[in-house]
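Trainee: this is a predicted model, with the sequence first.
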Amino acid sequence: MMMNASHGSFFILGAYGDTGLLKYFYFVVVATLYFTIIGANVLLIVVICVNRTLHEPMYLFLCSLFVNELYGSSGLFPLILVHILSDSPAVSAPLCFLQIFVIYTYASIQFSNLAAMSYDRYLAIVHPLQYRRRMTARKVALLVALTWLYPAVAIGVLISLSSSLQLCGNIIHKVYCDNYSIVKLACSDTTVNNVYGVSYTAATVGLVLSIVYSYARILQVCFSGSRQSRQKAVSTCTPHLASLVNFSCGCFFEIVQNRFDMRHVSTAVRVILSLYWLTCQPLFNPALYGLNLSQIRTACRRLLQRNPEH
């Protein structure tokens, strides 16, 4: 049976099964993860916003990163919590495409944010004398705006292409809506979708390569200097590179699961792999930056120890 992807249709998320009373355990685990993500990211956003000493480009980009963690998590967890307790894991087509938009823009914003952060550190370490002149408040605002606007436009085009497809099925074998899974259900020609998807992926890979180049230049400059410079390189690059590697690995797991036959892998493993890039990063980043950046640690302690009576 053929149907239009965006009008009068719904999708069934086939990765949900009958778990009996275990569903309440899963609900508690997922809810705990979600509220932990909210608490950790909101805390760091507040710390950066209320401390004027942190109103510097690097910390403003970090604030944008933490806001994106909240945005992406809110596009994933509420629906998962509803479907865990629901007897019918069905989702309307408009809501499904909205979730795809949020999740995909989250991923794109993540890479864009990491690219902006790498550019900021590149200027600060490779061209320190020009840093204040080149990284102005206006430029920071422009970079943050581009970090959010470019993914919104790019993913908006992707969604419009997918929503116009004629589909011959409505089962998505995941716990959340996925654009590639919808394209695989199409009866109509998907050449434009595939070309656009490859182009967008190539642009993302180019963004990742620019991040790697920036940190390679930073390491080259710092390790050719004094011991203090090497320590600065390690403290500067470690959290950013760890965040990039963690998120890139999660995206790689997702690509492998989409592109290859994973039916020989258990459903539980596939669910964990598909959720890794959407859950670990929002938990990983607050802990990573909160523990590694001394200014954030100090500001957190001051905020949490503040006496409300004074």
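Mentor: Yep, it's here. Numbering: from 1, shown residues only.

Trainee: use CA for all of it now, contacts and neighbours both
Mentor: Will do.

Trainee: please spell out which residues along the helix or strand hosting residue 117 are buried.
Mentor: Using DSSP states H and E, residue 117 sits in helix 93-126. Under the neighbour-count criterion of 16 or more other C-alpha atoms under 10 Å, helix 93-126 has 93-94, 96-97, 99-126 buried.

Trainee: so what does that helix touch, helix or strand wise?
Mentor: Contact here means 3 or more C-alpha pairs under 8 Å, 6 or more residues apart in numbering; DSSP states H and E; on that basis helix 93-126 packs against strand 10-13, helix 57-85, helix 131-134, helix 137-163, helix 191-223, helix 227-259.

Trainee: what is the last one packed up against?
Mentor: Going back to what we said before, that points to helix 227-259. Counting by 3+ C-alpha pairs under 8 Å, 6+ apart, helix 227-259 packs on helix 93-126, helix 191-223, helix 267-292.

Trainee: was I right about residue 172 contacting residue 11?
Mentor: Yes - between residue 172 and residue 11 there is a contact under C-alpha atoms under 8 Å: 6.8 Å.

Trainee: would you turn the helices and strands packed on helix 93-126 into TSV with distance to residue 35 and mean neighbour count?
Mentor: Below are these laid out as TSV (distance: least, C-alpha to C-alpha, whole Å; neighbours: other C-alpha atoms under 10 Å):
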stretch	distance to residue 35	mean neighbour count
strand 10-13	24	20
helix 57-85	10	20
helix 131-134	38	13
helix 137-163	24	16
helix 191-223	30	16
helix 227-259	21	16
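
Trainee: and of those, who's closest to residue 31?
Mentor: helix 57-85 (7.1 Å; C-alpha to C-alpha).

Trainee: check the offset of the closest one from the chain's centre.
Mentor: 8 Å (C-alpha atoms, centre = their mean, to the nearest Å).

Trainee: repeat for stretch 30-40
Mentor: Relative to the centre of its chain, stretch 30-40 is centred 15 Å away, using C-alpha atoms, centre = their mean.

Trainee: check stretch 195-212 too.
Mentor: 15 Å.

Trainee: give the contact list for residue 103.
Mentor: 72, 75-76 (C-alpha atoms under 8 Å, 6 or more residues apart in numbering).

Trainee: between these, which is closest to residue 226?
Mentor: When the contacts of residue 103 are ranked by distance to residue 226 (C-alpha to C-alpha), residue 72 comes first, at 40.8 Å.

Trainee: quick one, what contacts the spatially closest residue to the closest one that is not a sequence neighbour?
Mentor: Spatial nearest neighbour of residue 72, chain neighbours left out: residue 106 (5.1 Å); criterion: C-alpha to C-alpha, 6 or more residues apart in numbering. By C-alpha under 8 Å, 6+ apart, the contact set of residue 106 is 68-69, 71-72.

Trainee: structure B:
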Amino acid sequence: MGHIANVTYITLDGYVDVEKYRYVYFLIIFTVYVLIIFCNSIIVSLVVIHQNLHEPMYIFIAALLLNSLLFSTTIYPKLLIDFISVRQIISHTMCHFQYFMFYTLGGAEFLLLAAMAYDRHASICKPLQYPTIMTKTTVSVFLLIAWLFPTCLVIGSTILSATQTVCSFTLRGIICNNSVYKLHCATSRILSVYGVIVLLSIVFLPLLYIIFTYAKILLISYRSGKAVRTKAAQTCLPHLLVLVNFSLFCAYDIIILRLESDISKVARLVMTLQLMLYHPLFNPIIYGVKMKEISKHLKRLICQ
């Protein structure tokens, strides 16, 4: 797209037959976005309103759903604008802002899931010490770290990427993720190393901790009585399902940069839309159905 009025614009070249299916795309995305707002907001509201849900586990769930809502808002409004626009473009500055929000909130999701794993470990493996371990201060610190730590890390990679010289003005995608690196004139070694550090800090290390923690929980619950096993299954299974779902989303985002030239435009669009459509809806459905106390309040609300 190049420079227009001293502003660098980037063409989003990941769309397929926009003119032909413009209103179909718009209707689908708009409907899903409304459902995402509605479903996530309902669960968050239930946690806020009901006193018996003011426990660390449910507070973390509410934080996770709020994070999912913010994550969707980073993507969906721009998609809706693109579908009804003649040209699918984004300014260089706004592209990097979307990049920043995309990875900050993505990293926050992993850290929130890690905090939830710690909470479940304390609850199941140390039930007597649980009230003294998971205090309001501890929960507040975990929430602060979950959002502040990835913010501090991702802002560094965003600045490094934004200051690189741009030689290509066509992005092979529909959102500004790590594909923005393909726009640079040359590969930056500093950016590559820093990107690996960010990836390890907010994805792989929290993921390893979560896997290790749940493995320990499963081992202890297996050796314990039926009551402990039931509690572990009821409270840990939803978190594990959300973890697997989001891990697949992140794996696709990492792999797409490496295999970009080997994946057709249609396949890339379908895969991207599929992941963006069902992931933000998956969380509230899982927690609304699988978490007993939330499910109770949800059924009462529906009956009313």
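Mentor: Done, it's in. Source: prediction; values computed, not measured.

Trainee: for the helices and strands packed on helix 227-259 of structure 1, give me a markdown table that also has distance to residue 135 of structure 1.
Mentor: Listed next are those as a markdown table, based on distance: least, C-alpha to C-alpha, whole Å:
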| stretch | distance to residue 135 of structure 1 |
| --- | --- |
| helix 93-126 | 7 |
| helix 191-223 | 15 |
| helix 267-292 | 22 |
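
Trainee: which one, of those helices, ends up nearest to residue 236 of structure 1?
Mentor: Nearest of those to residue 236 of structure 1, taken as C-alpha to C-alpha: helix 93-126 at 7.7 Å.

Trainee: geometric centre of structure 2: which residue is closest?
Mentor: Centroid-nearest residue in structure 2, with C-alpha atoms, centre = their mean: residue 106, separated by 4.0 Å.

Trainee: that residue contacts residue 69, correct?
Mentor: No - counting by C-alpha under 8 Å, residue 106 of structure 2 does not reach residue 69; the two are 11.6 Å apart.

Trainee: residue 289 of structure 2 corresponds to which position in structure 1?
Mentor: In structure 1, residue 289 of structure 2 lines up with residue 291, judged by TM-score structural alignment.

Trainee: and if you look at residue 199 of structure 2?
Mentor: Checking TM-score structural alignment: residue 199 of structure 2 goes with residue 201.

Trainee: related to what we said a few turns ago, nearest spatial neighbour of the residue nearest to the centre of structure 2, chain-adjacent residues omitted?
Mentor: Residue 106 of structure 2 sits nearest to residue 71 (C-alpha to C-alpha, 6+ apart), 7.5 Å away.

Trainee: ok, that neighbour to residue 102 of structure 2 distance?
Mentor: Note on residue 71 of structure 2: its distance to residue 102 of structure 2, by C-alpha to C-alpha, to the nearest Å, is 7 Å.

Trainee: please tell me how far residue 137 of structure 1 sits from residue 12 of structure 1.
Mentor: Taken as C-alpha to C-alpha, the span from residue 137 of structure 1 to residue 12 of structure 1 is 47 Å.

Trainee: pretty sure residue 173 of structure 2 contacts residue 271?
Mentor: No - applying C-alpha under 8 Å, one finds residue 173 of structure 2 not in contact with residue 271, separated by 11.0 Å.

Trainee: comparing those two, which residue is more hemmed in?
Mentor: Neighbour count, other C-alpha atoms under 10 Å: between residue 173 of structure 2 and residue 271, residue 173 has more, with 20 against 14.

Trainee: tell me the contacts of the match of residue 289 of structure 2?
Mentor: Contacts of residue 291 of structure 1 by C-alpha under 8 Å, 6+ apart are residue 297.

Trainee: now residue 210 of structure 1. Nearest residue, chain neighbours left out?
Mentor: residue 115 (7.1 Å).

Trainee: how much space separates the one you found from residue 94 of structure 1?
Mentor: Distance from residue 115 of structure 1 to residue 94 of structure 1, by C-alpha to C-alpha: 31 Å.

Trainee: with residue 231 of structure 1 instead?
Mentor: As judged by C-alpha to C-alpha, residue 231 of structure 1 and residue 94 of structure 1 stand 50 Å apart.

Trainee: what does residue 177 of structure 1 give?
Mentor: Taken as C-alpha to C-alpha, the span from residue 177 of structure 1 to residue 94 of structure 1 is 11 Å.

Trainee: tabulate the helices and strands packed on helix 93-126 of structure 1 (TSV), appending distance to residue 39 of structure 1.
Mentor: Listed next are these as TSV, based on distance: least, C-alpha to C-alpha, whole Å:
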stretch	distance to residue 39 of structure 1
strand 10-13	29
helix 57-85	10
helix 131-134	33
helix 137-163	23
helix 191-223	29
helix 227-259	19
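
Trainee: that older thread, of the helices and strands packed on helix 227-259 of structure 1, which is nearest residue 143 of structure 1?
Mentor: Across those (criterion: C-alpha to C-alpha), the nearest stretch is helix 93-126, sitting at 6.7 Å.

Trainee: average offset between that closest one and structure 2?
Mentor: Once fitted to structure 2, helix 93-126 of structure 1 is off its aligned match by 0.9 Å on average (mean C-alpha distance after the TM-score superposition for structure 1).

Trainee: correct me, but residue 184 of structure 2 touches residue 168?
Mentor: Yes - assessed by C-alpha under 8 Å, residue 184 of structure 2 is found in contact with residue 168 at 6.8 Å.

Trainee: so between the two, which is more surrounded?
Mentor: Using other C-alpha under 10 Å as the criterion, residue 184 of structure 2 and residue 168 rank with residue 184 on top: 18 against 15.

Trainee: what's the match for that one in structure 1?
Mentor: Matched to structure 1 by TM-score structural alignment, residue 184 of structure 2 sits across from residue 186.

Trainee: residues contacting that match?
Mentor: 165-169 are the contacts of residue 186 of structure 1 under C-alpha under 8 Å, 6+ apart.

Trainee: let's see 7 Å
Mentor: Residue 186 of structure 1 sits next to 165-168 when contact means C-alpha atoms under 7 Å, 6 or more residues apart in numbering.

Trainee: return the subset of those lying in strands.
Mentor: If you go by DSSP state E, the contacts of residue 186 of structure 1 have 166-167 in strands.
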